[in-house]
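1. sequence? don't have it. structure:
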């Protein structure tokens, strides 16, 4: 799993502000199909928003941890029902500040 510093996290949050959620996680939770869809979107976009439709905050936090550990991504922000995650592509589109 990669790590980012506070300056990079702030930069990524600013970049994610205008994004719309590309994946929605419903009542079924993190199925194999949902994980595959998240992986595909991370490969093409690097920075994505995910909307979780459940009301349980602890379940959302657990899903975020599972996604990041499984897919080698980093948690940028968890605010309400939105999860913002980042994983650099082989040819990065976003140039993170040092």
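-> Yes, it's here. Since the model is a prediction, treat every value here as computed from it, not as a measurement.

2. CA atoms for contacts and neighbours, from now on please.
-> OK.

3. which residues of this structure fall in helices?
-> Using DSSP state H, the helices of the chain run over residues 6-16, 32-45, 57-71.

4. what is the orientation angle of the last one with helix 32-45?
-> Okay, so that is helix 57-71. 60 degrees (axes from the mean of the first three to the mean of the last three CA atoms, to 10 degrees).

5. ok, and here's another one to check against it:
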């Protein structure tokens, strides 16, 4: 699902207030990180991630790799943080209504 400019602006404003739930360190984007991100995306749809200095990936590379492995879209990359979005398949979670 490709996000429109309007969708991205809406998601960026929602992501601004989030704390990082996934932290990528020297292990880079491994299976455990992908598993955690998938669980967080199913529960929240929009998550913020942080990349530590010890990671061999730069922030954009980490964001793209994690989003690709999770089937998500990169919403924003700022400094050492990025946010990704994927619509949840769960019915018990309040979904983000995109304009």
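-> Now that the structure is in, tell me what you want to look at. The model shown is predicted, which means the values in this text are computed figures rather than measured ones.

6. before we move on, back to that, now mean neighbour count and distance to residue 91 of structure 1 too, for the helices of structure 1, in TSV please.
-> Shown next, in TSV, are these (neighbours: other CA atoms under 10 Å; distance: least, CA to CA, whole Å):
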stretch	mean neighbour count	distance to residue 91 of structure 1
helix 6-16	15	17
helix 32-45	15	10
helix 57-71	15	17
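
7. Residue 90 of structure 1 is nearest to which of these?
-> helix 32-45 (8.4 Å; CA to CA).

8. what about the closest one, how far off from structure 2?
-> Compared with structure 2 after fitting, helix 32-45 of structure 1 deviates on average by 0.7 Å (mean CA distance after the TM-score superposition for structure 1).

9. which secondary structure elements does that helix contact?
-> The contact analysis (3 or more CA pairs under 8 Å, 6 or more residues apart in numbering; DSSP states H and E) places helix 32-45 of structure 1 against strand 23-25.

10. change it to 10 Å
-> Here helix 32-45 of structure 1 touches strand 23-25, strand 47-52, helix 57-71, strand 82-86, going by 3 or more CA pairs under 10 Å, 6 or more residues apart in numbering; DSSP states H and E.

11. Centre of the chain to it, how far?
-> Its chain's C-alpha centre and that of helix 32-45 of structure 1 lie 10 Å apart, by CA atoms, centre = their mean, to the nearest Å.

12. Find the centremost residue of structure 1, please.
-> Nearest to the geometric centre of structure 1 sits residue 85, at 2.1 Å (CA atoms, centre = their mean).

13. how about the residue lying closest to that residue once chain neighbours are set aside, what does it touch?
-> In space, and not counting its chain neighbours, residue 85 of structure 1 is closest to residue 75: 4.8 Å by CA to CA, 6 or more residues apart in numbering. Contact partners of residue 75 of structure 1, counting by CA atoms under 10 Å, 6 or more residues apart in numbering, are 2-4, 9, 64-65, 67-69, 83-87.
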